[in-house]
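Asker: missing the sequence, but the structure's below:
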């Protein structure tokens, strides 16, 4: 039976091997699309054997779900905290600011840039969109059938802006981007087109 120190060492080993596998996935995704990656690719790049991989993950999809789940949980925590303490208008603006700060952390930025790229998981953007839609449902009284369209329009538009911004090597600075996102959330599409300054 392991004592407390032994358990801590065991947990550290698990974290270490899982991190090697996660980092291997991100490394390979720079060159290869997610659907073409095999468990053999992952174990070779991570320098772990197959039994180590399978002791942590059922398959490649389980690994992807694990990685994406962490980010979705972080995003939901940011949205929940921000919206809970503010009006809807302020919540939108402040949650955008908090999400940008989160996205700019180097590890997070690298992950998002890869996972939202052509090589990444095409379902990841949809998962984030659904999280934002769910948050809108919690803070508004929209509950009719048409509200589904509105929530999807708002949340998907926001995600598309983030995807473009993260993938743009000549991206505007964070504050300029936040101002742009605020405009997209507070003005109509026609107003945005007419007032591009």
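Answerer: Happy to help now that I have it. Here the structure is a predicted model, which means the values were calculated and not measured.
Asker: Every contact and neighbour count from this point should use C-alpha atoms.
Answerer: Will do.
Asker: List of residues touching the host helix or strand of residue 182?
Answerer: Under DSSP states H and E, the secondary-structure element containing residue 182 is helix 174-186. If you take C-alpha atoms under 8 Å, 6 or more residues apart in numbering as the criterion, helix 174-186 is touched by 92-93, 96-97, 100, 154, 158, 161, 165, 192.
Asker: Check stretch 8-17 too.
Answerer: With C-alpha under 8 Å, 6+ apart as the test, stretch 8-17 has contacts from 48, 52.
Asker: Mark which of the contacts of helix 174-186 are part of helices, please.
Answerer: Among the contacts of helix 174-186, the members falling in helices (DSSP state H) are 92-93, 96-97, 100, 154, 158, 161, 165, 192.
Asker: re the thing from before, please list only the buried members of the contacts of helix 174-186.
Answerer: 92-93, 96-97, 100, 154, 158, 165 (16 or more other C-alpha atoms under 10 Å).
Asker: which one of these is nearest residue 54?
Answerer: Using C-alpha to C-alpha, residue 100 comes nearest to residue 54 of the buried ones among the contacts of helix 174-186, at 34.5 Å.
Asker: Look up how far residue 167 lies from the closest residue to that closest one other than its chain neighbours.
Answerer: Distances taken as C-alpha to C-alpha, 6 or more residues apart in numbering place residue 174 nearest to residue 100, at 7.0 Å, with adjacent residues excluded. Noted for residue 174: a distance of 14 Å to residue 167, by C-alpha to C-alpha, to the nearest Å.
Asker: take a look at this one as well, against the first:
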């Protein structure tokens, strides 16, 4: 694969920024290549050198975010012996907070449901490592529990990122923690 030049990277970044400004305000089906080009200051032929269509630019941005989440998950799973469950939740929320500009939109009303499914899948190794380490569940039960809890927590985080209503991040972490099955198995959380 060819290495991108500085000009190529800048042009792609300009298209992505223009797309993002539009996507924050309206759904993907209402965004046109013409809109993106007009906002970015390029013609359509330049756009098509980099992207097939509007969905292509969305998927590229989503993949960049998912790659960051994957790197984070791998790192956090490797640190399993050094973290407790509350620290893992703080790390998850910290990553989401850093990507806040994108997460709010991608998990919002104009967001992509496939992206949400991918986030849930990418976070599962953390949940297995930190939150469902007991022997009281079968593998199939753990899978169902993770799907339920991760989806619910993503919805709660989505609401918090969009409008926190004065609720602190620490309190959101506590609320998240309290929703886990048999949270009493985790030590030091309420101390």
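Answerer: Sure, I can see it. Computed from a prediction, not measured in an experiment: that's the story for all the values here.
Asker: about what we covered before: tell me which two of the contacts of helix 174-186 of the first structure sit farthest apart.
Answerer: Maximum pairwise distance among those (C-alpha to C-alpha): 21.2 Å, between 100 and 192.
Asker: Just tell me what residue 103 of the second structure corresponds to in the first structure.
Answerer: Matched across to the first structure, residue 103 of the second structure falls on residue 112, judged by TM-score structural alignment.
Asker: Would you mind measuring from that match to residue 163 of the first structure?
Answerer: With C-alpha to C-alpha as the criterion, residue 112 of the first structure and residue 163 of the first structure are 8 Å apart.
Asker: swap in residue 90 of the first structure?
Answerer: Taking C-alpha to C-alpha, one finds residue 90 of the first structure at 23 Å from residue 163 of the first structure.
Asker: Looking at those two, which is more packed in?
Answerer: Neighbours per residue (other C-alpha atoms under 10 Å) separate residue 90 of the first structure from residue 163, with residue 163 holding more: 17 against 13.
Asker: Surely the more buried one is in contact with residue 116?
Answerer: Yes. Counting by C-alpha atoms under 8 Å, residue 116 is a contact partner of residue 163 of the first structure at 6.3 Å.
Asker: Residue 71 of the second structure -> the first structure?
Answerer: Residue pairing (TM-score structural alignment): residue 71 of the second structure is matched to residue 77 of the first structure.
Asker: Run a quick neighbour tally on that match.
Answerer: Using other C-alpha under 10 Å, residue 77 of the first structure is surrounded by 11 other residues.
Asker: and stretch 67-77 of the first structure, which residues are buried?
Answerer: Neighbour counts over stretch 67-77 of the first structure (16+ other C-alpha under 10 Å) mark 68, 71-72, 75-76 as buried.
Asker: Mind telling me the two of these farthest from one another?
Answerer: Across the buried residues of stretch 67-77 of the first structure, the longest distance by C-alpha to C-alpha is 12.2 Å; it joins 68 and 76.
Asker: To which residue of the second structure is residue 128 of the first structure aligned?
Answerer: Match for residue 128 of the first structure (TM-score structural alignment): residue 119.
Asker: show me the residues around the closest residue to that match other than its chain neighbours that make contact.
Answerer: Nearest non-adjacent residue to residue 119 of the second structure, counting by C-alpha to C-alpha, 6+ apart: residue 66, 7.0 Å away. Contacts for residue 66 of the second structure were tallied using C-alpha under 8 Å, 6+ apart; they are 118-119, 122.
Asker: Also residue 120 of the second structure?
Answerer: Counted by C-alpha under 8 Å, 6+ apart, residue 120 of the second structure has contacts 147, 150-151.
Asker: Against residue 102 of the first structure, how distant is the residue most central in space within the first structure?
Answerer: Residue closest to the average C-alpha location in the first structure (C-alpha atoms, centre = their mean): residue 71, at 4.8 Å. Residue 71 of the first structure is 10 Å from residue 102 of the first structure, where distance means C-alpha to C-alpha.
Asker: related to what we said a few turns ago, look up which helix or strand the residue nearest to the centre of the first structure falls in, please.
Answerer: Going by DSSP H and E, residue 71 of the first structure is part of helix 60-84.
Asker: once aligned to the second structure, how far is that helix on average?
Answerer: Once fitted to the second structure, helix 60-84 of the first structure is off its aligned match by 1.4 Å on average (mean C-alpha distance after the TM-score superposition for the first structure).
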